[in-house]
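In: starting from these lines, generate the structure:
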Amino acid sequence: MPETGGVKLLGPADVRALAELLNLRPTKRLGQNFVIDGGTLRRIVRLAQVTPEDVVLEVGPGLGSLTLALLPEAAQVVAVEVDPVLAERLPVTVAEYAPEVAGRLRVVRADALRIGPEDLGVAPDALVANLPYNVAVPILLHLFAVLPSLRRGLVMVQAEVADRLTAQPGSKLYGVPSVKIAWFAEVRRAGSVGRSVFWPVPNVDSGLVALVRRDPPKTTASREEVFAVVDAAFAQRRKTLRAALAPWAGGAAGAERALRDAGIDPSARGERLTIEDFARIAEHRPGR
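Out: Predicted structure coming up:
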């Protein structure tokens, strides 16, 4: 049972014992893979640069592995858990393993895709989480949209998702996640994580992604308007922007006019454009 900041962390035997106690069978639907390696947990907290002043938001705390590593370093940890059994058990586990910092934990039983500031009761500074693989991108986009207090994040996601989030224009992996997250934050790969640190062992590797909030592009278009252009541009990514944006613009002629007015080559493809480019296109939508 490794320790961090004097707090006992959950090792492999602890995780399995808790799962047995709760009659828990991790489900793919909820993306439940629990970290059983103390070194990985300490690494995540270190890379997240959590300070004693931080209110940390953790999504999907599960059995509490990362929660226990975060509590000694933060002012408060707000853990959002959708599973009612896990949400009820987490304070008990923290009280048993880390009684001296148990008062810093606040558990919110909710779906992270539907929460807002009013559900948390506090304004979190940082997001640190092992995000469920199947909904990682929607969760990130939602939280950065509805929680303006979030200044940074360090999340563990499926390696492929990490690559897509951090892809740059011109890359084959550059797409909707890459562009939309750039509206909110500067993102970078912060490391890789192997499969053996999880129970059960997933069929994929994981990656760490660091995010630092940035100002959105200066534009007269709303975020929703810009994201609509992004969605249209990548719906058929092999098409030129003139063709891909035709439904959005009311026809190919309207798309070409909007692109030229925005200073974009109509024969280009979406993977070449930055979030600022998409914002300019949104400003010139016909009839806007």
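
In: C-alpha only now, for contacts and for neighbours.
Out: Fine.

In: and the next element down the chain from the helix or strand containing residue 141?
Out: Here residue 141, judged by DSSP states H and E, is contained in helix 136-146. Per DSSP H and E, the first helix or strand lying C-terminal to helix 136-146 is strand 152-158.

In: mind listing the helices for the stretch 1-150 of the chain?
Out: Listed in chain order, the helices of the stretch 1-150 of the chain (DSSP state H, counting those that start in this stretch) span 12-21, 38-48, 65-70, 84-97, 117-120, 136-146.

In: any idea which of those helices is most buried?
Out: Across these, averaging neighbours per residue (mean count of other C-alpha atoms under 10 Å) puts helix 65-70 on top, at a mean of 27.

In: before we move on, the earlier item: distance to residue 283 added to the helices of the stretch 1-150 of the chain, as CSV?
Out: As requested, the helices of the stretch 1-150 of the chain are exported to CSV (distance: least, C-alpha to C-alpha, whole Å):
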stretch, distance to residue 283
helix 12-21, 52
helix 38-48, 36
helix 65-70, 43
helix 84-97, 44
helix 117-120, 30
helix 136-146, 20
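
In: ok so, going back, other SSEs contacting the helix holding residue 141?
Out: helix 176-184 (3 or more C-alpha pairs under 8 Å, 6 or more residues apart in numbering; DSSP states H and E).

In: which residues touch the helix or strand following the helix it packs on?
Out: Beyond helix 176-184 on the C-terminal side, the first helix or strand identified by DSSP H and E is strand 185-193. For strand 185-193, contacts defined as C-alpha atoms under 8 Å, 6 or more residues apart in numbering pick out 40, 47, 159, 162-163, 165-166, 181, 205-215.

In: hmm, back to that, got a list of contacts for the helix holding residue 141?
Out: Where contact means C-alpha under 8 Å, 6+ apart, the residues beyond helix 136-146 that reach it are 112, 113, 116, 117, 150, 157, 161, 177, 180, 181, 184.

In: do stretch 44-55 as well
Out: Residues outside stretch 44-55 that contact it (C-alpha under 8 Å, 6+ apart): 56, 69-70, 73-78, 122-126, 128, 153-154, 190, 210.

In: following up with a second sequence; could you model it the same way so I can compare the two?
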Amino acid sequence: MVQPPDTAATAPLLSAADVRRLAAELDLRPTKQWGQNFVIDPNTIRRIVAAADLAPDEHVLEIGPGLGSLTLGLLDAAAAVTAVEIDPVTAARLPRTAGEFRPERAADLAVLHADALALSAEQIDAVRPPVAATGPTALVANLPYNVAVPVLLHALAELPGLRHGLVMVQEEVADRLAAPPGSRTYGVPSAKAAWYADVRKAGVIGTQVFWPAPRIHSGLVAFTRREPPVDSVARTDVFAVVDAAFAQRRKTLRAALASWAGSPALAEETLLAAGVDPKARGESLDIAAFARIAAHRPDASRRQGACA
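Out: All right, here's what the predicted structure looks like:
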């Protein structure tokens, strides 16, 4: 069972010495290829777990657990944890680390050696801890910096049971994910994340709590799942509009969507039908507006005729 709060608050977490000891044991040198920056400060782990606002009966998905710093904190707060790790060395060591530091909770941890960019619900279900009645309901992770956005979007797309979560990413990526329409940092990640969830920036993490220390600060991003703004159009169709609109940020939507619609004239017609000013730019639109544009796209015969 999950530890009561007073026990969880005092349970030992990995210290800087523990992290370096485990790394030395594994002859591990953190690599940029897998975005490995390990948290070495227990108080930062407690802060992340508290901000994640987990219920004690939740099944948590962790992506990129590394040596297990966050994993132990998640085991203290939730019923079960499934950790997805691409590095075979750290993936093989993690169950033993849980057994050493949380022997009474080790059976509630499942470790899946897999690429998070190709993760499926079936893979997770195949290793689900016995205590978990369903798939993951929360995502809490220190995401690899180099693939943070695609990993997050893939998880949201493939795992509709994820109701909420908290991820740590580069601070500038956190700003982009949480940016509202019209802001300087609003772009493709902001719009696509908004298709799935309400997203907000939940804090900043300094560099010295990591080993090796990154050059820039990290940001915490919290999300809460909600229904897509329009259910009559496919997500892939909406995302195609988003990609086209931001591929040429300086252009008006009439020009930026010309290839997507078939011609500038068809783009203008589509935008007007969707209630969007053809002279507007992509950064001014929310995800609902992109969905309306996708819903009014000219049919294939008209696009082919415009291009003939």
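
In: what subset of the contacts of stretch 44-55 of the first structure is buried?
Out: With burial judged by 16 or more other C-alpha atoms under 10 Å, the buried subset of those is 56, 69-70, 73-78, 123-126, 128, 153-154, 190, 210.

In: could I get the contacts of helix 136-146 of the first structure in a markdown table, plus columns for distance to residue 220 of the first structure?
Out: Listed next are those as a markdown table, based on distance: C-alpha to C-alpha, whole Å:
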| residue | distance to residue 220 of the first structure |
| --- | --- |
| 112 | 29 |
| 113 | 27 |
| 116 | 25 |
| 117 | 26 |
| 150 | 24 |
| 157 | 33 |
| 161 | 30 |
| 177 | 22 |
| 180 | 17 |
| 181 | 19 |
| 184 | 16 |
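
In: filter the residues you listed down to the buried ones, PyMOL style.
Out: Buried residues among these (16+ other C-alpha under 10 Å), as a PyMOL selection:
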select buried, resi 112+150+157+161+177+180+181+184
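
In: biggest separation within the contacts of helix 136-146 of the first structure, which pair?
Out: The span of these, defined through C-alpha to C-alpha, is set by 117 and 161 at 26.1 Å.

In: ok, the residue lying farthest from the centre of the first structure - contacts?
Out: Each residue of the first structure has a distance to the centre, and by C-alpha atoms, centre = their mean the biggest one is for residue 253: 37.4 Å. Residue 253 of the first structure sits next to 242, 246 when contact means C-alpha under 8 Å, 6+ apart.

In: counterpart of it over in the second structure?
Out: When the second structure is aligned by TM-score structural alignment, residue 253 of the first structure is paired with residue 265.

In: gap between its match and residue 307 of the second structure?
Out: Relative to residue 307 of the second structure, residue 265 of the second structure is positioned 11 Å away (C-alpha to C-alpha, to the nearest Å).

In: same question for residue 269 of the second structure.
Out: 15 Å.

In: settle it for me: which of the two has more neighbours?
Out: Neighbour totals were compared for residue 269 of the second structure and residue 307, and residue 269 leads with 18 against 11 (other C-alpha atoms under 10 Å).

In: which parts of the second structure are strands?
Out: 38-39, 59-63, 80-85, 109-113, 138-142, 164-170, 197-205, 210-211, 218-225 (DSSP state E).

In: okay, the ones you listed in CSV with distance to residue 249 of the second structure next?
Out: Shown next, in CSV, are the strands of the second structure (distance: least, C-alpha to C-alpha, whole Å):
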stretch, distance to residue 249 of the second structure
strand 38-39, 36
strand 59-63, 32
strand 80-85, 35
strand 109-113, 39
strand 138-142, 30
strand 164-170, 23
strand 197-205, 22
strand 210-211, 35
strand 218-225, 25
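
In: hang on, the earlier thing: gap between the helix holding residue 141 of the first structure and the chain center?
Out: Relative to its chain's centre, helix 136-146 of the first structure lies at 6 Å (C-alpha atoms, centre = their mean, to the nearest Å).

In: what span of the second structure lines up against that helix?
Out: Alignment of helix 136-146 of the first structure against the second structure: residues 148-158, by TM-score structural alignment.

In: average distance between that stretch and the first structure?
Out: Taken over the aligned residues, the distance from stretch 148-158 of the second structure to the first structure averages 0.7 Å (mean C-alpha distance after the TM-score superposition for the first structure).

In: grab the most central residue of the first structure for me.
Out: residue 140 (3.3 Å).

In: rewinding a little: and the gap between the match of residue 253 of the first structure and residue 65 of the second structure?
Out: Distance from residue 265 of the second structure to residue 65 of the second structure, by C-alpha to C-alpha: 50 Å.

In: please apply the same query to residue 197 of the second structure.
Out: Distance of residue 197 of the second structure to residue 65 of the second structure, computed by C-alpha to C-alpha: 24 Å.
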